[in-house]
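Asks: here are the coordinates; sequence isn't available:
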């Protein structure tokens, strides 16, 4: 029962934040505005460092326009300049007061971005800061029919909350100055490299544990057959009590349907109390996952404690080793939950998340390639729909809104692995959803169980090539993320085709696809009894 709870918690977590790798919050608005002379700048994030009465204050982030002069890349080359509120606020007509040399703070709307920039430049402003009407950053472009685009000042758009904060400071009568610059990001993000290795390592651990458990169960089952060669029915019934859970095509499709309902629910009711519920669910699943992993590890050294059991109210029969490990796991999760806002809390979140994923990979089995294909295909469509297609229905990407934790007061939700960008001047985190690891991991673990059951060598099997395909798909995801100006990318868009096509193509080439598709793990005949009607690799029933 406890293991079933872990599975439900893990898959609920995936439903709340399925597989996707996210970038920035920049809204695309240049689909029908190609580059042209005077409007060909690269879109760059801009640091807006503020000073209040000559004291350093908040730092905001904006995005530079396609037009205007390029931004300085180093803070030491950027000037500190006084900020003034434009009058009229929309900057669609010349200012009523002198603004020579100032940075103008203006509101979006009533005229084109290029019109505002031209008016500000004509008034002698050194730059223009435009307050967006939403919290997102917006890509300011030019109209296709614009010809006079020789704008000689930088233009930056700020999210509504940052712009309004600056405006309030100015209206209070204090002197506000800003420094605008756009530091270059490193070509290779080390956080993404470590996150890639983390995902690969998690699947490796979960797959080998799953295959090892199946082999141990098979050996134990064959020993039972040898000791009692005539009691096949009783032995088979005993084997069916295993904690391993096989999923089928119906449950694979149903999971995607339920996940869709969860993500809509979270999108509609996102709030601090809702995130609090998610934190509790994540901690419960993380405790069970961490406890299972530690018990399996320590039982190698403390076999007697691992094989001695006691009845505990509510929990049932548990080992002494489990009782010894559980308090540590609970305390670890509680400490993380209480201090999850500190800078190093990502370490605890990743430990709990990885333990949960590895445990589910060991417990849940994909019985054949047919079920694996249905599961990944549904997840593939689901991921694309909620990242891209949902914009047409909800006017924003539901997946990205959920991942950011909008309206929750939290920096995202906990159902993901993340690593801080320590060498990136922009900071932030590189993140990956549980589904990016767990869903492909179920199919990859199936491939390893097949290889071990058939006694294939590593190069002659399916696991090695499935792992390489997964790694290539995830790597392509990060490449696409960087090429798409930080626009969110669904990781399964790249991972699923790489992984599935590799397995299907190899199976077809080797003539083993029909068996992989329907039978799954190869069956071995019973070597210990004559006329044996039982053939198996693991004691579980499909």
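Replies: Okay, I see it. Keep in mind that what you see is a predicted model, and the values were worked out from it rather than measured.
Asks: C-alpha only now, for contacts and for neighbours.
Replies: Fine.
Asks: who's in contact with the one helix or strand residue 379 maps to?
Replies: Take DSSP states H and E as the rule and residue 379 turns out to sit in helix 369-384. The set of residues external to helix 369-384 that reach it, using Cα atoms under 8 Å, 6 or more residues apart in numbering, is 18-20, 247-249, 252-253, 256, 260, 366, 439-440, 442-443, 490, 492-493, 496, 500, 516-518, 520.
Asks: do the same with stretch 269-286
Replies: Residues from elsewhere that reach stretch 269-286 (Cα under 8 Å, 6+ apart): 5-6, 9-10, 13, 266, 333-334, 337, 352-353, 355-356, 402, 405-410, 413-415.
Asks: do that again at 7 Å, thanks
Replies: Applying Cα atoms under 7 Å, 6 or more residues apart in numbering, the external contacts of stretch 269-286 come out as 6, 9-10, 333, 337, 352-353, 355-356, 406-409, 413-415.
Asks: Now which of the residues you listed would you call buried?
Replies: Neighbour counting over the contacts of stretch 269-286 (16 or more other Cα atoms under 10 Å) leaves 6, 9-10, 333, 337, 352-353, 355-356, 406, 408, 413-415 as the buried ones.
Asks: Structure two is appended below for comparative analysis:
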């Protein structure tokens, strides 16, 4: 398998369970006349701080701006009283929780940490700070610096976080995209299997061999090796993120452009135009395929250039992501159900370990999977003991891995102030179960006259996605989708094999046919030998 394909596979195994970083609103009121109130975006940790859903009945505190200090030790506390005030300090030089403890010890009622480099995610380890009770949030330094000009003096502030709706239409879009991609990828894999089963054309068997070489078959050993490589790559990304993220972005651009070309070229064959060929450097290609290649490269390059533009670039990322998933589901082949069980089982353990277990290992109490998939927290860079100064209210964005299908949440009131919130689904949550769906489709093509296994496994995937969304709504926090998709798809396909009394054949897959032929050959040889011995 090529290096780009291997790295592309690692991309699909990064899931994005939602962390506790939440967007909220800082409501400021001053004495500036008719324009004496304004809202500002903040980020806070919902597991640390519980905010009201509206500022109507919220408690206001007088704002005390002491951004000239870090507030990392008692000697830094200014001589002015902090009692019953909302204190604003600079971000950096020590933990946000240390700042909050000092502020609380001086009877402050709220801590706002001003950041000059965007809005970080509050992810510090809370253990050892059980007595900390005051609300904590990050705010942009530029908002604090311009607040007096916006609302006047004698500023009072409060924080609130409007409740997002229980169900957002983005969830339905995510569901439809995932089920459509899995179903279409499985069907396309079955079409490819039918083409491989057809007798070779008289024009030459080399073409058929080339076609089959485009596919990659996993064995149980390569499955285990692949999961080990994924673990190593995830750890490398965790420790060397700021360098490897650009490598992954480049790989995604190349892999998604190739995937889109493969997907569209399968459809363009039915268009009876542009079949004339052009030659260059002793190579020839159809005109329509040349234009298609240019189009796919243009889409990929456009995404790469505008990848941090959240308002519309998610459309291109989703299109490229769907093509990426479809191509891998069609290209990667599981030889039998045994390999599927090993792959899905190991990846389920992989998911659970790096999401739920690693928070007990890492220093900041955050899971490795979330740290890698969500990108850097937005903290400023260190130069020795001091933080590098950046322009106030920097709009710098932080590179994130292109590993998800993203759909904006339209019904969320903080969208006008904060970065547009998205509903997310990792590529791995589509491709990993999709490989089982594709195997079921190919098994139907080889051994059944219907699409029983394929339909059952696709329905199992849809049920798993519904279960994921239901748990997401009930618990109000993101879920690792494989935790529900793996059992549902494995159970659905196993029930069909058990009811049809084909579990042995389904378990061994294509190897079963070879085993049967070998057994028949051995039986025939034994019969011939027996007849020879009986002969006079």
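Replies: Received the coordinates, thanks. Keep in mind the model is a prediction, meaning the values are calculated, not measured.
Asks: where does the TM-score land?
Replies: After superposition, the two chains reach a TM-score of 0.74 (TM-score structural alignment, normalised by the length of the second structure), with 468 aligned residues with a Cα RMSD of 4.3 Å.
Asks: circling back to that earlier point, immediately after the helix holding residue 379 of the first structure, which helix or strand?
Replies: Read in the C-terminal direction, the helix or strand following helix 369-384 of the first structure is helix 390-394, with elements assigned using DSSP H and E.
Asks: Which one of the buried ones among the contacts of stretch 269-286 of the first structure is nearest to residue 237 of the first structure?
Replies: Ranking those by separation from residue 237 of the first structure, with Cα to Cα as the measure, puts residue 6 on top at 24.3 Å.
Asks: Just the ones of the buried ones among the contacts of stretch 269-286 of the first structure in strands?
Replies: Among these, no member falls in strands (criterion: DSSP state E).
Asks: Next step: the residues you listed restricted to helices.
Replies: With DSSP state H as the criterion, helices contain 6, 9-10, 333, 337, 352-353, 355-356 from among those.
Asks: which of those residues sit farthest apart?
Replies: With distances taken as Cα to Cα, the most widely separated pair in these is 6 and 337, at 18.3 Å.
Asks: related to what we said a few turns ago, what residues in the second structure pair up with the helix holding residue 379 of the first structure?
Replies: Under TM-score structural alignment, the match for helix 369-384 of the first structure in the second structure covers residues 337-352.
Asks: what's the mean distance for that stretch versus the first structure?
Replies: Here stretch 337-352 of the second structure is compared with the first structure after superposition; its mean distance to the aligned residues, by mean Cα distance after the TM-score superposition for the first structure, is 1.4 Å.
Asks: The residue mapped onto residue 137 of the second structure from the first structure: neighbouring residues, count only.
Replies: For residue 137 of the second structure, the aligned residue in the first structure is residue 158 (criterion: TM-score structural alignment). Per other Cα atoms under 10 Å, the neighbour tally for residue 158 of the first structure reads 28.
Asks: Apart from its neighbours in sequence, what residue is nearest residue 158 of the first structure?
Replies: residue 62 (4.6 Å; Cα to Cα, 6 or more residues apart in numbering).
Asks: how near is the one you found to residue 26 of the first structure?
Replies: With the distance defined as Cα to Cα, to the nearest Å, residue 62 of the first structure ends up 10 Å from residue 26 of the first structure.
Asks: try residue 100 of the first structure
Replies: When distances are taken as Cα to Cα, residue 100 of the first structure and residue 26 of the first structure turn out to be 31 Å apart.
Asks: Please apply the same query to residue 253 of the first structure.
Replies: Noted for residue 253 of the first structure: a distance of 33 Å to residue 26 of the first structure, by Cα to Cα.
Asks: Also residue 430 of the first structure?
Replies: The spacing between residue 430 of the first structure and residue 26 of the first structure, counted by Cα to Cα, is 16 Å.
Asks: now residue 149 of the first structure
Replies: For residue 149 of the first structure, the distance to residue 26 of the first structure (Cα to Cα) stands at 23 Å.
Asks: Can you get me a residue count around residue 169 of the first structure?
Replies: As a burial measure, the neighbour count of residue 169 of the first structure was computed by other Cα under 10 Å and equals 13.
Asks: so is it in a helix, a strand, or just coil?
Replies: Three states are possible here, and by DSSP: H, G, I helix; E, B strand; the rest coil the one that applies to residue 169 of the first structure is helix.
Asks: now the helices for the stretch 201-350 of the first structure?
Replies: 232-239, 249-269, 272-298, 303-307, 320-338, 345-363 (DSSP state H, counting those that start in this stretch).
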